[in-house]
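Participant: just a sequence and a predicted model for now, questions to come.
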Amino acid sequence: MVGLDPTIHSRERRHPKWPARPRRARRSNAPQEDPMPVNKKHDEFYTLDMTTGWEVPAGYPQGIKQKIISGALDEENRGGTRTRLLKFDPGVFTTKPFEHEYWEEVYLVSGDLTVGNDENGDGGETFPPNTYACRPPHAPHGPFKSEKGCMLLEIHYFDPV
C-alpha cells in the first residue's frame, strides 16, 4: 500500500500517484505567510445563540429567516463563502424557482421541506431530515414550502474557492 509522504507540508500532501494541483494566483499583492483562500475565521466549537441574529433574506417572504454563522458572500463581485442556517416557519412557502451564480450545499437538519410546489403552495416532493442537495451555479431549484417548519444548514461559495 502506498502512503502519503510525511515530509511534505500538510497543505501540499497528496497521494504519490495523483498529479500535483496547480497553484492559484493570489488575489492580493500583500505578502502573506499562510494565506487562507476562504474568508472565514477559525472557530472552534461554541454554542450558537439561536434567539438572536435572525433576519429575512432579501427577496424571501416573511416566515423564512437566516442566521449567518460564518463568512460572507459578495454576490456583486462574485466572491466569498457563507455558512448560514435558514429557518422556515410552519406553513410558509415560496412561489417561484430560485437561481443564483454561486454553489450551494443544503442539509435539512430538522422538519420537513417540500420542493416544487406551485404558486399556491400545493404539490411538490417532500423530504425528511438528513437529506442533502448540492447545486452548481445557475441550477434552478424550488419553489419550497414546509408544513411543520424546518431548519436548513446551507453553505454558499463561488468557484474557485
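Facilitator: Structure received.
Participant: contacts, neighbours, all on C-alpha from now
Facilitator: OK.
Participant: which residues in this structure form strands?
Facilitator: Assigned by DSSP state E, the strands in the chain fall at 64-74, 79-88, 103-111, 113-115, 125-127, 132-135, 144-145, 150-157.
Participant: run a quick neighbour tally on Asn39.
Facilitator: 15 (other Cα atoms under 10 Å).
Participant: picking up where we left off before, closest to Pro97 out of the strands of the chain?
Facilitator: strand 144-145 (8.2 Å; Cα to Cα).
Participant: ok, which of the strands of the chain comes nearest Trp54?
Facilitator: strand 64-74 (4.8 Å).
Participant: angle of the closest one against strand 150-157?
Facilitator: Comparing the axes of strand 64-74 and strand 150-157 via axes from the mean of the first three to the mean of the last three Cα atoms, to 10 degrees yields an angle of 10 degrees.
Participant: comparison target, given below:
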Amino acid sequence: MKGMHEFLDTTDLPWQNVDGHPGVTERVLSAAPGDPGELTRLARWAPGLDTSEAGVIRHEYYEEVYLLDGELHDLTLDATFTAGYYASRPPGMAHGPYRTATGCTMLEIRYWPTSSE
C-alpha cells in the first residue's frame, strides 16, 4: 500500500535515474515498497530520448499519464502529444514506442485492478 503525505513539497525530492531506462529520471511521490504496479511519480524524459528499441509496451497494472510539459511522439500512432494531454491505459493495452525531441515531464499514476475487474 502506498504511503500517506499531506501536501508533500515535491521540489524537496531529488530527481533519480530510473534503472534500465537511460534518459529517464523520476521523483517518486508515493509507492508501495517493492511493487511497480502501485506508484505515483513525476517522470522526466530527456530531449532526444527514443524508446524504439524497447518496442511496444504492455503491463499488468492500470496506468494514467498526464503530460505537464514538453512533447511526446507516439511512433505507432504517428501522433505528437503536448502539455495537457492525458492517457488512461488498462492492463494489457499496447502503447508506444515513443520519441521526444524536446523532452517532457509527466505525472504517472499506476494501480492494480480490483478483484471485481
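Facilitator: It's in. Computed from a prediction, not measured in an experiment: that's the story for all the values here.
Participant: re the thing from before, dump the strands of structure 1 to JSON lines, plus mean neighbour count.
Facilitator: As requested, those are exported to JSON lines (neighbours: other Cα atoms under 10 Å):
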{"stretch": "strand 64-74", "mean neighbour count": "18"}
{"stretch": "strand 79-88", "mean neighbour count": "21"}
{"stretch": "strand 103-111", "mean neighbour count": "18"}
{"stretch": "strand 113-115", "mean neighbour count": "21"}
{"stretch": "strand 125-127", "mean neighbour count": "14"}
{"stretch": "strand 132-135", "mean neighbour count": "14"}
{"stretch": "strand 144-145", "mean neighbour count": "27"}
{"stretch": "strand 150-157", "mean neighbour count": "22"}
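Participant: can I get those in a markdown table with distance to Leu48 of structure 1?
Facilitator: Below are these laid out as a markdown table (distance: least, Cα to Cα, whole Å):
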| stretch | distance to Leu48 of structure 1 |
| --- | --- |
| strand 64-74 | 8 |
| strand 79-88 | 11 |
| strand 103-111 | 15 |
| strand 113-115 | 23 |
| strand 125-127 | 25 |
| strand 132-135 | 22 |
| strand 144-145 | 25 |
| strand 150-157 | 13 |
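Participant: Met50 of structure 1: which of the ones you listed is closest?
Facilitator: Per Cα to Cα, nearest to Met50 of structure 1 of the strands of structure 1: strand 64-74, 8.5 Å.
Participant: how far away from the center of its chain is that closest one?
Facilitator: 9 Å (Cα atoms, centre = their mean, to the nearest Å).
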